[in-house]
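> Sequence first, predicted model second:
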Amino acid sequence: MKYNQLKGKIGFKIDIQKDRVNLITAENEITAYWDKETLKNYFERKLPKLLYVKAGTKGSGSNEEFWFSEAWLLSGFDFDSFVQLLKEGTILVDIRIGQYPDGRTHDHGTGFRVFPDKLDLCFSHRERIM
């Protein structure tokens, strides 16, 4: 995997080991890690089923309208696929630090971001319901 960049400077990369997912700095230091079994259990508990709905939009703000075109019921979170997508860079790690208007920072927690057209690859069962 290659390093990400923030404002033109090297940030971090993901290093996947047998039992851990490491967050590596440009100085090759492990700054954080996730135990694979803990991640697997968390995702399986948090996402036993997911309803993914696609919609077109028209307008904006209070005048925005939605046209729901597809709905998929996804189930059977596939941790091995998740890890593979993480290796490929299809799933990204977001360090979500926000800033209040007065300049103070706040931590929104770390997130794993998957592009919508790849979301179904994280599940073993996919059923189109609309």
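Right, received. Where do you want to start?

> contacts and neighbour counts: CA atoms only from here.
Will do.

> count of neighbours near the residue lying closest to residue 94 once chain neighbours are set aside?
Nearest-residue entry for residue 94: residue 111, 5.0 Å, with adjacent residues in sequence omitted and distances by CA to CA, 6 or more residues apart in numbering. For residue 111, the neighbour count with other CA atoms under 10 Å is 11.

> For residue 111, which residues are in contact?
93-96 (CA atoms under 8 Å, 6 or more residues apart in numbering).

> where do the helices sit along this protein?
With helices called from DSSP state H, the chain shows them at 36-46, 79-88.

> Next up, a structure to set beside the first:
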Amino acid sequence: NPQSFRVVFEGEKLVLKNKSKIEVYWPISILDDVLKVKLDKILLVFAETKGERKIKNEKFRFAEAYLLSKLNTNKFKLAVESDKLKVDIRIGVYRSGENKGKYHDHGTGFRINKRDFLHLFDKLTQII
């Protein structure tokens, strides 16, 4: 990435390394709590589409579905370390209105390939 950001685990912190050497980190205890609440149980569905996207004639056929539970924080750490799970720092700038030009923070997010997402959980039940 152009900013040379990378994240690493150091002790009990997820640390954002940066060339400005500004100290940025997330305590693992907070990540643990938030992730387990938000990802306690997930239904992950893979679908095939037919028709033109995002219009009335678009149709879906559900090909696979999995009920995921028991997020494993060690697997989460491994996904970060192996660069399969990306950390997004979601900061934007208002483009119009009275706040035009001001920054706003959408919070930190995580991105991962859907197939890799399956491997973050200890319990996986295929439904379809």
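Thanks, I have the structure now. Because the structure is predicted, anything quoted here is derived from the model rather than measured.

> Any idea what the TM-score comes out to?
Once superposed, the chains reach a TM-score of 0.86 (TM-score structural alignment, normalised by the length of structure 2), with 122 aligned residues with a CA RMSD of 1.5 Å.

> Figure out which of the helices of structure 1 is closest to residue 6 of structure 1.
Distance to residue 6 of structure 1, taken as CA to CA, is lowest for helix 79-88 among the helices of structure 1, at 19.2 Å.

> what's the angle between that closest one and helix 36-46?
Here helix 79-88 of structure 1 points in a direction 120 degrees away from that of helix 36-46 (axes from the mean of the first three to the mean of the last three CA atoms, to 10 degrees).

> residue contacts, the spatially most central residue of structure 2?
Nearest to the geometric centre of structure 2 sits residue 110, at 2.3 Å (CA atoms, centre = their mean). Residues counted as contacts of residue 110 of structure 2 (CA under 8 Å, 6+ apart) are 85-88.

> In structure 1, which residues correspond to stretch 73-84 of structure 2?
Stretch 73-84 of structure 2 lines up with residues 79-90 of structure 1 when matched by TM-score structural alignment.

> do stretch 32-49 of structure 2 as well
Under TM-score structural alignment, the match for stretch 32-49 of structure 2 is residues 40-57.

> Please report how far the closest residue to residue 72 of structure 1 other than its chain neighbours lies from residue 74 of structure 1.
The shortest distance from residue 72 of structure 1 to any non-neighbouring residue, by CA to CA, 6+ apart, is to residue 128 (4.4 Å). Going from residue 128 of structure 1 to residue 74 of structure 1 by CA to CA, to the nearest Å gives 9 Å.

> out of those two, which sits in the more crowded spot?
Applying other CA under 10 Å to residue 128 of structure 1 and residue 74 shows that residue 74 carries more neighbours, namely 22 against 12.

> Hmm, the more buried one is touching residue 121, no?
No - counting by CA atoms under 8 Å, residue 74 of structure 1 does not reach residue 121; the two are 9.5 Å apart.

> quick one on the thing from earlier: map the residue nearest to the centre of structure 2 across to structure 1 for me.
Matched to structure 1 by TM-score structural alignment, residue 110 of structure 2 sits across from residue 112.

> gap between its match and residue 16 of structure 1?
14 Å.

> How about residue 122 of structure 1?
17 Å.

> Give me the angle between the longest strand along structure 2 and helix 28-38.
Secondary structure of structure 2 per DSSP state E: the longest strand is strand 59-71. Between strand 59-71 of structure 2 and helix 28-38, the angle comes out at 140 degrees (the same axes, to 10 degrees).

> now the strands for structure 1?
With strands called from DSSP E, structure 1 shows them at 5-6, 9-10, 12-16, 20-25, 30-35, 49-58, 65-77, 91-99, 105-114, 123-128.
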